[in-house]
Every structure is written in structure tokens, then in C-alpha cells.
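Asks: how does the following fold in three dimensions:
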Amino acid sequence: MKAFLLLTSFISFTLCAIAQHPGYYKLPVPADRQTAQQRKADINNINADAFTTGNFKGIPYRLLSPATTVKGKRYPLVLILHSSGGIGMDNLKQLNVLVKYWAQPQILAAFPAYIVAPQFPERTSNYIQARSGVPESVPSATLPDAIRLVDSLKKILPIDESSIYVLGFSMGGSSVINTIGCVPGLFAAAVAISGIPDFGHTAALGKVPLWIIHGNADLENPFASDSLLYHQLNKKQLTFWEIDKLQHEIFSDLYTTNILPEWLFRHHLHKK
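Replies: Below you'll find the predicted structure:
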């Protein structure tokens, strides 16, 4: 019943969009931008102390744990990859609205999970010009440390290995795509927001439920790259949201509603 309700919620939301092709929706920017910005400010004001600090082989990270845990039960893990604005070593700048969203009391209660947000001292994805004429991302030598961090947490926390997810914005969104290509079979689902895709691993990308959100007015990471990826993947397990007139920013519905955890947590990896 719970899975049905979550699916119904997602379907009812997308019915408000304009369906272009199967899995492809074009949505408007919400009219009430002021309310969304206030909600974003409230989330960003959540104290960083809600997250414990850690360091994995020189990579600082923050970890949010479920408010309560039940002995013998395992919980989802969400890996959140930061944008270039989060680069550093202070273990703070990576705590953007996508990370602190999960620390809201109502989200903690409704969607208990481990949330890990590593911080990298350099870019995790770099951009090159693809032969198709649009930018393409390639993983840096640092990105595999995110996977090693996940592997280390699996050994010490009660993590449900069928429910490991990855999401990110901008460079983080690019790194989401890179990561799926590097380690197919690890993630149950992924969300890439306003990133630059990797066209070298389309076979792996087609096997993972992937949700791409990108504003068509984005001048920093051109929308055309993600649009091309959509057509190359040929709709395999792909949900694509084109946000009309949105520039390089996180679509506000991702932090003003429950649609993000609802979509992620209805996907599970079926190990052979």
C-alpha cells in the first residue's frame, strides 16, 4: 500500500506537467518564487551539527543518521555529491539545500535513512567538448573516493544494500552520471540535477532508474547536453524533467515537497 501511495503521488505530480515523450516532462517554474526561496533559506539555516563529522582517507564528510533505529533493521543510504561551490576542506561548504533537506524533522520521521555528504578538495568531474558539439563530463581521479567511502560505511552501519542512492546538483549532477558509469550495480536509483552527462557509459546508465532535472535556460551547464543524453538512452528507465525558463539552480519542488525521497525510495536493487 505504501509503495502504491508513493507511486500515486509521483504520478499526480507529473500529470501537472506537459508530457513530451514517454518519461519526458516539461514543467513551469513555480509562480510563487518568494515562498520557495524562503523555504530554501529556512532549510539552509539548519545547524550543521545535525550531521556528525567524519574523515575518510583525507576526504571530510558529514553523516546524518535516522532519528531512531530498530535493532536488526537496515536503512537506505543516500550519497550526495556537491557542486563546485562545495569544493574545499572545511566540511561545511558541501552542506547545501539538497543535504540539509534530509535533516528537517518531518523528513527524518517519514524517510529514515543515512545521508552522507563528502567534500572534495578538487573537482570530481571535468568537462570536455564531445564530438556531438555539446559538453561532456569525465570523472576526475578523486571521484572513486566517494565509492570507497560508501563501501566503508556499509561495513559499520546497518545499511540496506538494495537501497543505496546517489544525487547531486551541477558538478555533483555530472558526478552522479560518472559514478553510475564507473560502478554499475551499486545504486538502486539516481538523480542528476543540472549536470553535464557522460556519453561513454550509456549502456550502464540505461540499467539504473535515473531522474534528470534541468532548466532549459541554464547557461552554465547547457541543457542541450542532457537533452542529447535523453535521446541516446532511448527512454530506458529514464525520467526527464525539462524546467521551462529555469536557469542554473535547483528546481524548488525538490526541496519544498516530498517528491525527491518518494521517488528514490520506491526503487530497490534486485541482487542476483
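Asks: drop to CA atoms for contacts and neighbour counts, all remaining ones
Replies: OK.
Asks: tell me which element Arg62 falls in.
Replies: Using DSSP states H and E, the element containing Arg62 is strand 59-64.
Asks: return the set of buried residues in that strand.
Replies: Neighbour counts over strand 59-64 (16 or more other C-alpha atoms under 10 Å) mark Ile59, Pro60, Tyr61, Arg62, Leu63, Leu64 as buried.
Asks: name the residues that touch that strand?
Replies: Outside strand 59-64, the residues that touch it by C-alpha atoms under 8 Å, 6 or more residues apart in numbering are 50-55, 89-91, 103, 113-121, 145.
Asks: I'd like to know which of the residues you listed are part of helices.
Replies: Asp145 (DSSP state H).
Asks: buried residues, the one helix or strand Ile107 maps to. List them.
Replies: Ile107 is located in helix 105-110, with elements delineated by DSSP H and E. Residues of helix 105-110 classed as buried by neighbour count (16+ other C-alpha under 10 Å): Ile107, Leu108.
Asks: Pro30 should be in a helix, yeah?
Replies: No: the assignment for Pro30, made by DSSP: H, G, I helix; E, B strand; the rest coil, is coil rather than a helix.
Asks: list the contacts for it?
Replies: Contact analysis of Pro30 by C-alpha under 8 Å, 6+ apart lists Ser252.
Asks: ok, now how distant is it from Thr256?
Replies: Counting by C-alpha to C-alpha, to the nearest Å, the separation of Pro30 from Thr256 is 11 Å.
Asks: next, the second sequence, to be compared with the first:
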Amino acid sequence: MITRIATLAAAFVLFALPAAAQSLAPYKDDLFAYPATLSEADGGAYRVVDYREMRDVNERDEVPERRVRKQYISLGVRSQQQEMKLGTQRFVAVGTQQGASMIVLYLHGQGGSRSQGVNDFTFGGNFNRVKNLVAKAGGLYLSPDFTDFGDGGAAQIGALIEHFSAQSPGAPVIVACGSMGGMLCWKLASDPLVAERLGGLLLLGSLWDESFLKSPAYKRKVPVFFGQGSHDTVFPVEKQEAFYRKVRGKSGNYPARFVRFESGTHGTPIRMTDWREVLNWMLKS
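Replies: Alright, predicted model coming up:
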């Protein structure tokens, strides 16, 4: 049973939208669009995007890496944000909890918490953007805590997905995993019950797992997006690129995309990934 801990504001949705894939409407697209494409391959599925710390961090943030400039965010979405619990698991929910058009989860990496995925000011305002995009589309965005990156954490996330999927039958579930959170993405892909509901996986500065190639999600051709900095010293870009090619396959008919942020580091994909572009591609795949 879910218990509300605190409501940040008392705003309620008066009617439930049908649980059906739809396009996310534009939201600050000019500010969050990718910088110049330096090169591409695989018919555009693989792209190398220009990234410059001075421009994309120092000029974008009022306080570098701590507080983005105000034009990048809209804080009205906080009226739809709640701190909640499922059993003992704490999470933050934003948007429509019943009859949601989609369910999007962000799973943090090592040392993170549920607060990371709803922080309006860090990572260039990119979490504020995804909250606004999903809420405006009648969807539900979740940022949970979990006990570990193994079976226990995967079971908790699976239970969260099961609970909210029951509230929004047919809503595609899209899971984004930052850094070590990718271990949970791959475990969820191997869970037959979760895989049935998956509408996409995002690996943001994350790792690879060969077991995915035999998973129920792979057999269903669940779309996969990889975002990686070329200077990531935690998970080398070359290894993630090689895994992307395995997922895509020799025929190239698997729905996989890769964005390489040239000169970007470990956290760059969380800051720079264009959520609207990726989510719309997944919803239409």
C-alpha cells in the first residue's frame, strides 16, 4: 500500500488520459537541442555530437554544475510532485498516477538518491525538462531510491513498475539508468513480467551487459538509447560503442541509437541527452 509522505502542492488532475503512446509536445526545444553533429553513421542512428564544457556547463549554469540559469527551467511542475512510499521504498512521483499515458523512471548511479532525478537545477536543468515533458503529456515520472544495484534493487523497481502499471494499463514503461544504475536496466530487461511492459531503455554514461542479447526485452525489440561521453573514464566509450553494434546487429534492424558527446565526461549524457527526441522515438517504435 502506498503512503504519501508529503505533498509539495495540492494540484489534482481532473480526468485521466488514455494509456496510449503519444508524441511529447515541444518544451524549450531550442535550449535543449543537441549542439552541432560532427559525424553520423547507421542512417543517423549513431551520432557524434559536439560538446564543450565552457559553453555547455559554464555558460548554461549560473553556478557551474550546481544551479542552471532560470530560462532553462519551469518550476510550476512542482505542483504535481510528491514524495511517496511503496512499502518501505521511497520515491518521488511527478504527474498523473492513474490513467497515465506513459511511465518514465530514472534510476540513479552509485552515491545517488531519489532526489537526483527530480533536482530542477543540476545537470543543466535536464531533469526539470523531463518532468515537464512527461507531466504535460499526461504521463507519470518516477525517481526512486533502491537498496542496491543487484537482485534486491531490481525487485523493488519491478514492484514499483507493477504497481503503477496496474493504475495505468497499457502505458509504455521507459526506464533511464545513469551510470551504475545500468545494472538495473539490464536486470529489468531480463524479467519477463517487466519486459512485457517496457517501451524503452536509456543508458546514460552507463555500462553494457551481454545477457541483454538473450533477454525477453531484446526478443521484443525494446528500443535502446545509449548516451556516452568520449572522455568517460568510468565506462570507456569504445566498449559501449561495441556493445551498441552488437545490439543493433549486422542487419541493423534492431531499434538502437547512440549519441557520443565528443569530449564529454561521465555525467555529460545526463546533462545533454535530448529527452524529447529520445522519448518520442521510443513511443513511435
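Asks: put one on top of the other, what's the TM-score?
Replies: The TM-score (TM-score structural alignment, normalised by the length of the first structure) is 0.71; 235 aligned residues with a C-alpha RMSD of 3.6 Å.
Asks: can you give me the strands in the second structure?
Replies: For the second structure, the strands defined by DSSP state E cover 2-7, 37-41, 46-50, 61-63, 67-68, 81-86, 89-95, 103-107, 140-144, 173-178, 198-204, 224-229, 256-262.
Asks: format those strands as TSV; extra columns: distance to Leu213 of the second structure.
Replies: Output for the strands of the second structure, formatted as TSV (distance: least, C-alpha to C-alpha, whole Å):
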stretch	distance to Leu213 of the second structure
strand 2-7	35
strand 37-41	22
strand 46-50	19
strand 61-63	39
strand 67-68	38
strand 81-86	31
strand 89-95	30
strand 103-107	21
strand 140-144	27
strand 173-178	18
strand 198-204	14
strand 224-229	12
strand 256-262	13
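Asks: centroid residue for the first structure?
Replies: Residue closest to the mean C-alpha point of the first structure, counted by C-alpha atoms, centre = their mean, is Leu167 at 1.5 Å.
Asks: what does that one align to in the second structure?
Replies: Matched across to the second structure, Leu167 of the first structure falls on Ala176, judged by TM-score structural alignment.
Asks: does that match touch Leu201 like I think?
Replies: Yes: shown here, Ala176 of the second structure and Leu201 form a contact pair, counting by C-alpha atoms under 8 Å, at 5.7 Å.
Asks: overlap in contacts, these two.
Replies: Common contacts of Ala176 of the second structure and Leu201 (C-alpha under 8 Å, 6+ apart): Cys185.
Asks: over which residues of the second structure does stretch 210-229 of the first structure lie when aligned?
Replies: With TM-score structural alignment as the criterion, stretch 210-229 of the first structure aligns to 224-243.
Asks: now the terminal residues of that stretch, how far apart.
Replies: Stretch 224-243 of the second structure has an end-to-end distance of 11 Å (C-alpha to C-alpha).
Asks: chain center to it: distance?
Replies: 16 Å (C-alpha atoms, centre = their mean, to the nearest Å).
Asks: also stretch 146-166 of the second structure?
Replies: Put simply, stretch 146-166 of the second structure sits 16 Å off its chain's centre (C-alpha atoms, centre = their mean).
Asks: in that stretch, which residues are buried?
Replies: 146, 149, 153-158, 160-162, 164-165.
Asks: and the contacts of strand 59-64 of the first structure, which of them are buried?
Replies: Among the contacts of strand 59-64 of the first structure, those buried by neighbour count (16+ other C-alpha under 10 Å) are 51, 53, 89, 91, 103, 113-120, 145.
Asks: a markdown table for these, including distance to Pro184 of the first structure?
Replies: Output for those, formatted as a markdown table (distance: C-alpha to C-alpha, whole Å):
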| residue | distance to Pro184 of the first structure |
| --- | --- |
| Phe51 | 28 |
| Thr53 | 28 |
| Met89 | 29 |
| Asn91 | 28 |
| Ala103 | 29 |
| Ala113 | 22 |
| Tyr114 | 21 |
| Ile115 | 20 |
| Val116 | 19 |
| Ala117 | 20 |
| Pro118 | 20 |
| Gln119 | 22 |
| Phe120 | 22 |
| Asp145 | 16 |
